[in-house]
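Undergrad: Give me the fold of what follows.
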Amino acid sequence: MKRLLLIFLFVAGFGLLPGAAPVLAESDTLIYSWPGNVGPLNPHLYSPNQMFAQAMVYEPLVRYSLDGNIQPCLAESWDISPDGRVYTIRLRQGVVFSDGVPFDAKAVKMNIDAVMANAKRHAWLELVHQIRETVIVDAHTVKIILKDPYYPFLQDMALVRPFRFLSPSAFPDSGNTADGIKQAVGTGPWVLVESKLGEYDRFERNENYWGKRPPMKTILVKVIPDPNSRAVAFETGAIDLIYGDGQISLDTYDRFRSDPRYRTAISQPLCTRSLAINSGRGPTRELAVRQAIQHAVDKDAIVKGVFLDTEIKADTLYSANIPYCDLKLPPYAFDPAKAESILATAGWKRTEKTGFRTRDGQVLSVDLCFVGNDAVMKAVAEVLQSDLQRVGVKINLLGEEQDSFYKRQKSGEFGLIFNNTWGPPYEPHSYLSSWRVPSHADYEAQSGLPMKPEIDATIGRVLVSTDEGVRADTYRKILTTIHEQAVYLSLSYTTGLIVHGKGMQGASFGPTKNEIPFETMFKE
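TA: Down below sits the predicted model:
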């Protein structure tokens, strides 16, 4: 009886009863879920705009492909000047925004100028500092002139944000998209047509799309904050697809994987699952404490017990297949005795009453922050708490909503905080570029390092280096220093998960972790 009541309540919340999400024809509608609404989908701004949804509506000049190459998208071709400072870009002709407005050089300049007008907000991305001017050559050609020969220009133009393109008709009257947009209008395969706060977002196929039109007419994204609720919604048929990292617990995924009714898949490694350790606040200001934390964590047990061998242990911030990152740095081996010795040498002594270490009357206590409704983060946090308690470190678990979590990353109000790397095409250049400003947890994690100014200056130099050998040596210097300073606790190289019923076809992983290829999916 309790099971039936539970399913009834879930179904009521997932749009199968009056007053919730609209009832749509099953054959031409794909139903997905996300922990919150997708936001207003301003292509030039960040939270609460959700990246997977921005990528559905807006397109870049060039696209990052599954094979790691840059391919044409809204740009048909491009030339680079011999000095690497001028990119002449020829635009694809015949493209219109979903509202029928032509996509042309004027629209490109209007959008890039809007991003540049809000440059302070995008300070994490070096490209914003490098663009000197965008010049219209003719109706379908633009020149983007840089200050320096910034080598990752095309990779940054392929990112989900901020260099994507909004219809001129959807700009605010001020012309500054930092003030908001009139509506989400892009050139992409999907159009956001309806949002209901706390319930769903509905996307329709863009009938003006220049490329191959998606087979599905509608993508309905239901708001389901809780992973267990999402699993029940999938089992009861209220959603069609589970996709990504942290959408369900890995125990649940393992159960679905062994159920013949469902099809499942695991992606190749997408990025590094790591935590930032704050060198500027609390006990973790001390290198010895950060090093002890590294040696106290049993990564093999986490990979096996939490990730169920769906991920690979990470000993360094980046995997060896990332450009410039095959450095063979010595790992911090799991060695609780060594962790205890490091802490004891640093003066942190265990107290018999609590088992935690103290020094000068201060308890060795660290706040570990995570997104409370992320099943994987929560499970990992609990294991870390147990591992660190064994060596006398008190870990306070702080599970919060996503917006509060990201605010804490920027403010530095954490000891340990989940802070995954970003995956291609951000790595390593864009991610390192972001270290220099307080846009993510990295800046605060590194803020207490005595060599922080030199790290930032070195990042600035490597991003405009034209010598491949110098560039490789400079990346080695940066990443070796960060590794030795123990400001990142890297756990595993993350993967994405797919679960769907046998009636759905075409589900595959996108080229980056922030893009979901709904346009290839269909129902039999």
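
Undergrad: When you work out contacts or count neighbours from here on, use the C-alpha atoms and nothing else.
TA: Fine.

Undergrad: Spatially central residue in the protein, please.
TA: By Cα atoms, centre = their mean, the chain has its centre lying nearest to residue 422, at 5.2 Å.

Undergrad: Excluding chain neighbours, give the residue nearest to that residue in space.
TA: Of all residues not flanking residue 422 in the chain, residue 271 sits nearest, at 5.8 Å (Cα to Cα, 6 or more residues apart in numbering).

Undergrad: and the residue nearest to the centre of the chain, helix, strand or coil?
TA: Here residue 422 takes the coil state, with states given by DSSP: H, G, I helix; E, B strand; the rest coil.

Undergrad: what's the span of stretch 317-335, first residue to last?
TA: For stretch 317-335, the first-to-last residue distance is 19 Å (Cα to Cα, to the nearest Å).

Undergrad: which other residues reach that stretch?
TA: Outside stretch 317-335, the residues that touch it by Cα atoms under 8 Å, 6 or more residues apart in numbering are 271-272, 274, 294-299, 315-316, 421, 427-428, 472, 475-476, 480, 483, 488-490, 493.

Undergrad: May I see the buried residues of the top helix by length along the chain?
TA: If you go by DSSP state H, the chain has its longest helix at helix 468-485. Neighbour counts over helix 468-485 (16 or more other Cα atoms under 10 Å) mark 471, 472, 474, 475, 476, 478, 479, 480, 482, 483, 485 as buried.

Undergrad: Would you do the same for the sequence below? I want to compare the two.
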Amino acid sequence: MKQPSMKKKLGLWLLGCCLSSSIAPSYAADDAPTLTYSWPTNAGPLDPRGYSPNQMYAQAMVYEPLVRYTRSGQLEPWLATHWTVSADGKTYTFTLIAKVLYGLEPRADALFSNNLPYTDLGLKALGFDRQQARERLQTAGWTLPPGKTIREKDGQPLSVELVFLGTSALQKSLAEIIQGELAKVGMQVQLRAEEDGALVQRQREGRFGMIFADTWGAPYDPHSFVSSMRYAGHADYMAQRGLPMKDAIDRKIAQILGETREKQRAEGYRDILTTLHEQAVYLPISYLTAISVSRPTVDNVQFGSTLFDVPFDVMRPASRKP
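TA: Take a look at the predicted model:
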């Protein structure tokens, strides 16, 4: 979470050490058997957030539920191993199976994945404690007036704008979850959907309370990414500019980028990344993993040394079809 403290802004970042890559060579349609199934209406856009015109039978082939309805009329665990219900019956808490994301998108505890240079620092995930959040807000003067759900201070509501990419169903879903969670501690989150160009412009100008973004992946993390934090026009600079130690952070970045001594460089990165972590400038969500999808008709499909280096030259047609 990017959180310029003096400006009382938060910058929410969806982190990814690398993006997804897909390789799917075509093959003859008659190579695989086809099942034709008759249904009276179109399957629809397969958006799990809605009903009509979506058709449930088609959605069930794409998405898996937390629990599953059985022939006996009972609910059994599926993606959730178990769940609890609050005393008032209003809150359900689900515990997911360990491999719900199949190991492809592990939860992020810090800005960078620890498999990058100078990033394996043992930083612990920020704690999640609603009651402590309420107490800290109360101590800071953000009180909850009788009959209201949003905290106020000096007559001003505790409100922040969360900007997300309007065409991203994932970001929209995450934004709605964050909105609901912060509402529980008395904070209003106003969601703002933007097209790609407008979102980038908001990042450059600092016109956000919270905003989604990615890190750049290898070979740019952490060096190039950290370097960009010093320049106005980058979302990181805009989010950090309210920190009382911002000038010291920028000087330290310039120092480590010119440092040739390994120990001193490592210590510099530890100082910078630990400070940003402790100041809660970033809210890490997940680390994305590069994925390659290929047909059995292609041999020697592999990754290059970076996301943008795809070794097409070593790929070959398979010697025979399966």
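
Undergrad: circling back: average offset between the longest helix of the first structure and the second structure?
TA: Once fitted to the second structure, helix 468-485 of the first structure is off its aligned match by 1.0 Å on average (mean Cα distance after the TM-score superposition for the first structure).

Undergrad: start and end residues in the second structure for that helix, please.
TA: Counting by TM-score structural alignment, helix 468-485 of the first structure pairs with residues 262-279 of the second structure.

Undergrad: Where do the strands of the stretch 251-400 of the first structure begin and end?
TA: With strands called from DSSP state E, counting those that start in this stretch, the stretch 251-400 of the first structure shows them at 262-266, 271-277, 312-313, 349-350, 357-359, 362-363, 365-371, 394-400.

Undergrad: Include mean neighbour count when you put the ones you listed into JSON lines, please.
TA: Listed next are the strands of the stretch 251-400 of the first structure as JSON lines, based on neighbours: other Cα atoms under 10 Å:
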{"stretch": "strand 262-266", "mean neighbour count": "17"}
{"stretch": "strand 271-277", "mean neighbour count": "25"}
{"stretch": "strand 312-313", "mean neighbour count": "20"}
{"stretch": "strand 349-350", "mean neighbour count": "20"}
{"stretch": "strand 357-359", "mean neighbour count": "19"}
{"stretch": "strand 362-363", "mean neighbour count": "14"}
{"stretch": "strand 365-371", "mean neighbour count": "22"}
{"stretch": "strand 394-400", "mean neighbour count": "18"}
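
Undergrad: can you redo the ones you listed as TSV with distance to residue 409 of the first structure?
TA: What follows is the strands of the stretch 251-400 of the first structure, written out as TSV (distance: least, Cα to Cα, whole Å):
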stretch	distance to residue 409 of the first structure
strand 262-266	29
strand 271-277	9
strand 312-313	24
strand 349-350	30
strand 357-359	26
strand 362-363	23
strand 365-371	9
strand 394-400	12
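
Undergrad: so which of those gets nearest residue 111 of the first structure?
TA: strand 271-277 (29.2 Å; Cα to Cα).

Undergrad: If you compare the directions of the closest one and strand 365-371, what angle comes out?
TA: 140 degrees (axes from the mean of the first three to the mean of the last three Cα atoms, to 10 degrees).

Undergrad: hmm, back to that, check the mean deviation of the helix or strand just after the longest helix of the first structure from the second structure.
TA: With elements assigned by DSSP states H and E, the helix or strand that comes after helix 468-485 of the first structure is strand 488-494. Compared with the second structure after fitting, strand 488-494 of the first structure deviates on average by 1.1 Å (mean Cα distance after the TM-score superposition for the first structure).

Undergrad: who's in contact with residue 218 of the first structure?
TA: For residue 218 of the first structure, the contact set (Cα under 8 Å, 6+ apart) comprises 28, 29, 30, 202, 203, 204, 205.

Undergrad: Taking these together, which two end up most distant?
TA: Of all pairs drawn from the contacts of residue 218 of the first structure, the one with the longest distance (Cα to Cα) is 28 and 202, at 12.9 Å.

Undergrad: burial measure for the equivalent of residue 198 of the second structure over in the first structure, as a count.
TA: Mapped onto the first structure by TM-score structural alignment, residue 198 of the second structure lines up with residue 404. By other Cα atoms under 10 Å, the residues close to residue 404 of the first structure number 12.

Undergrad: aligned partner of residue 113 of the second structure in the first structure?
TA: Residue 113 of the second structure maps onto residue 319 in the first structure, by TM-score structural alignment.
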